[in-house]
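> give the three-dimensional model of this entry:
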Amino acid sequence: MELYFLGTGAGMPSKQRNVTSIALNLLDERGTYWLFDCGEGTQHQIMHSPVKLGRTEILFVTHLHGDHLYGLPGLLTSRSYVGGDTPLKMFGPKGLKRFVETALEVSGAHLGYTLTIEELDEEGVIFEDDKFIVETARLEHRIECFGYRITEKDLPGKLMMDKLKELGVPAGPLYGKLKQGEQVELPDGRKLDGQDFVGAPLPGRVVVILGDTRYCEGAKRLARGADVLVHEATFSQAKQDLAYAFDHATSIDAARVAEEAGAKSLIMTHLSSRYQGDDVEELLLEAKAIHGDSYIAKDLWSFEIHRKMS
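Below you'll find the model as predicted:
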């Protein structure tokens, strides 16, 4: 599991940072990518990255400001041309469906795959399968905006092979049944309970990706105990008044959310173009003073989320 930052700027693209988009690499877990937001130029950024557009499975939109969705029409149509023939699902605020359908209709675009768009009405669980749960909560921004919490379900513990070998249990189908926690009977009549031969479950990882927001309770609720929190940091603390006026966060706001929520790693993104060179380091130092495990994302940078070992 790995985060790949396709665009890390705020408002409009600059020479150093494109507008917002993040890919979650789930190739090892499910053979796909999930995308979060799709600012203008996202498909161009993908061409300079290892991300495979044809293998995207779900696209989550946090809100409908242009720097988070103007890249959608081009990306959706290009997906057909790079082998993307599997269904694609999108989640986002009300109005997302109208925006996408209008753009595709007016341009006469044809998609070679099934596109499903689900607009969000309520907070809570919006997706669940045997491997992942995705929850959402409202944030505080000028328009309706959501954050997403991606929780990987715990993996079954490892089979205690050495213990079974000591007991003389022959390798084969019996091992598979024991790993499933079933009870088995050996050829010599002994009965074994799989629960006695499987280690503790391996805890799943939690990644939280927020849209644009002030410091708020919704962000803290989603970020609770996360392995990684991705939070906007549009401004430095010196611009706190400006951040509040435009419903954005400072680096210190982001660090406060991470620290108060007990998140392990904080990654700041959505930086104003006024911060270049040493100014970016200033943002990082502000955050680290509150939450030591903090980073600032840059375009085409990745961050691996390691599995916790119980």
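
> could you use CA atoms for every contact and neighbour count after this?
Noted.

> and the residue of the chain most remote from its centre, how far is that from residue 74?
In the chain, the residue that sits farthest from the middle, by CA atoms, centre = their mean, is residue 188; the gap is 50.6 Å. Remark: distance between residue 188 and residue 74 (CA to CA, to the nearest Å) = 66 Å.

> following up with a second sequence; could you model it the same way so I can compare the two?
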Amino acid sequence: MKLTFLGTSAGSPTAERNVSSVMLDLRQERGRLWLFDSGEATQMQMQKANFSLAKLEMIFLTHLHGDHLFGLPGVLTTRSLMQKQSALTLVGPKGIKQFIQTVIEISSSWLTYPLNIIELEQDSLVFEDNKFRVEAKLLQHRVPCFGYRIVEKDLPPSLDIDKLQQDNINPGVHYAVLKEGLTVTLEDGRTIDGKDYQGDIKRGKKVAILGDTIPCQASIDLAENVDLLVHEATQEQAFEAKAIERGHSTTIHAANIAKQAKAKRLIITHISPRYSIQDNQKLVNEARRVFANTEIATDFASFQV
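Model (predicted):
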């Protein structure tokens, strides 16, 4: 599981940063890509990062401000130019269905694949299968805005084959029973407890990707004990009043959320255009005073979870 930032600027693009978009690369886990937000020029950023539109399975929007949304029509319609595209699920706040329908109609565009749209109005479980679970919670911004918690489910324990062979328990149909932790009686009369031959459970990874927000309890809940938290840090702490007035957080706010949630790692993004790349060290150092394991995202930076 890997995160790649396709855009890290707040509000408008700069010469150094595109606007908000981040790709969760699940090609190793499920052969697919999940996109979070789709600011202007997201499809161009995907091409530069070598992400195929054909691999997109889910798109999650945090909110409907343009710097998180205006690249979506291009992503959807360009995907229709490719033959035999798989179905795509789009999750976002109420209003996203009207937006897509209006853009498609007015631009005389079309979609050649099934698009399943899930509109959010409250905290919801938005996706679950046998491998992953995605939960959405309403944050505190100037418009309805959601954060997402992505949980990879634990894998069952594997069999300790070496120990089985050491105890002269040869491969056979009973291996499947032992793997479940059950008891079997062998041909030689021995009774074997599968729990004695189970390895460790492989714990799944947990990631929280939050939209624009002032500090709130929902952020802490979503980020609880995650391996990696993505949190906006639009301003440095000196501009706290301005950040709060506009529904945003500072470097210190993001660090405090990570600390309170007991997250393992924090990536700050959604950086105001007032800051250049040369300001990155100042911003990340400010956050590290509160939460040491903080990094700052730049466009095309990747982070292994």
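
> thinking again about what came up before, state whether the residue farthest from the centre of structure 1 is indeed within a helix.
No. Assigned with DSSP: H, G, I helix; E, B strand; the rest coil, residue 188 of structure 1 falls outside any helix and is coil.

> can you tell me how far it is from residue 165 of structure 1?
Counting by CA to CA, the gap from residue 188 of structure 1 to residue 165 of structure 1 is 15 Å.

> next one: residue 271 of structure 1
For residue 271 of structure 1, the distance to residue 165 of structure 1 - CA to CA - is 56 Å.

> tell me which of the two has more neighbours.
residue 271 (28 against 11; other CA atoms under 10 Å).

> where exactly do the helices run in structure 2?
Here structure 2 has its helices, by DSSP state H, at 27-30, 42-48, 66-69, 72-79, 96-106, 161-166, 174-179, 217-223, 240-245, 251-261, 280-288.

> tell me how many other residues surround residue 85 of structure 2.
Around residue 85 of structure 2 there are 17 residues (other CA under 10 Å).

> distance of it from residue 107 of structure 2?
If you go by CA to CA, the gap between residue 85 of structure 2 and residue 107 of structure 2 works out to 21 Å.

> thinking again about what came up before, and residue 126 of structure 2, which of the helices of structure 2 is closest to it?
Among the helices of structure 2, helix 217-223 comes nearest to residue 126 of structure 2, with 13.7 Å by CA to CA.

> who's in contact with residue 134 of structure 1?
For residue 134 of structure 1, the contacting residues are 125-128, 148-151, by CA atoms under 8 Å, 6 or more residues apart in numbering.

> nearest to residue 98 of structure 1 among these?
For the contacts of residue 134 of structure 1, the nearest to residue 98 of structure 1 is residue 126 (20.0 Å; CA to CA).

> which residues does residue 160 of structure 1 contact?
So residue 160 of structure 1 contacts 197-199 (CA under 8 Å, 6+ apart).

> most surrounded residue in the residues you listed?
Result: residue 197 is most packed of the contacts of residue 160 of structure 1 (other CA under 10 Å), 20 neighbours.

> once you drop chain neighbours, what's closest to it?
residue 160 (5.3 Å; CA to CA, 6 or more residues apart in numbering).

> quickly note the distance from the one you found to residue 184 of structure 1.
15 Å.

> likewise for residue 119 of structure 1?
Applying CA to CA to residue 119 of structure 1 and residue 184 of structure 1 gives a distance of 48 Å.

> go on, residue 40 of structure 1?
58 Å.

> out of the two, which sits in the busier spot?
Using other CA under 10 Å as the criterion, residue 40 of structure 1 and residue 184 rank with residue 40 on top: 25 against 16.

> contact partners for the more buried one?
By CA under 8 Å, 6+ apart, the neighbours of residue 40 of structure 1 are 18-19, 66-72.

> what residue of structure 2 takes the place of it?
Correspondence of residue 40 of structure 1 to structure 2, assessed by TM-score structural alignment: residue 40.

> what's the answer for residue 162 of structure 1, then?
Residue 162 of structure 1 maps onto residue 162 in structure 2, by TM-score structural alignment.

> what about its match, neighbour count?
11.

> thinking again about what came up before, out of the helices of structure 2, nearest to residue 59 of structure 2?
So among those, helix 72-79 is nearest, using CA to CA, at 9.2 Å.

> and that closest one against structure 1, how far off on average?
Compared with structure 1 after the fit, helix 72-79 of structure 2 shows a mean deviation of 0.8 Å (mean CA distance after the TM-score superposition for structure 1).

> that helix vs helix 96-106, what angle?
60 degrees (axes from the mean of the first three to the mean of the last three CA atoms, to 10 degrees).

> packing partners for helix 72-79 of structure 2?
Applying 3 or more CA pairs under 8 Å, 6 or more residues apart in numbering; DSSP states H and E, we find helix 72-79 of structure 2 packed against helix 42-48, helix 96-106.

> how about it: buried residues?
72-76, 79 (16 or more other CA atoms under 10 Å).

> any chance of the residues you listed in JSON lines with distance to residue 44 of structure 2 as columns?
Shown next, in JSON lines, are the buried residues of helix 72-79 of structure 2 (distance: CA to CA, whole Å):
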{"residue": "72", "distance to residue 44 of structure 2": "12"}
{"residue": "73", "distance to residue 44 of structure 2": "13"}
{"residue": "74", "distance to residue 44 of structure 2": "9"}
{"residue": "75", "distance to residue 44 of structure 2": "9"}
{"residue": "76", "distance to residue 44 of structure 2": "13"}
{"residue": "79", "distance to residue 44 of structure 2": "13"}
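
> wait, residue 227 of structure 2 sits on residue 263?
Yes. When contacts are counted by CA atoms under 8 Å, residue 227 of structure 2 is listed as touching residue 263 (6.1 Å).

> ok, the two, which is more surrounded?
residue 263 (23 against 18).

> show me the contacts for that one.
Taking CA under 8 Å, 6+ apart as the test, what residue 263 of structure 2 contacts is 223-229.

> make it 6 Å
By CA atoms under 6 Å, 6 or more residues apart in numbering, residue 263 of structure 2 lies in contact with 225-226.

> same check on the one 3 residues further on?
Residue 266 of structure 2 is in contact with 228-229, 294, counting by CA under 6 Å, 6+ apart.

> between those residues, which has the most around it?
residue 229 (28 neighbours).
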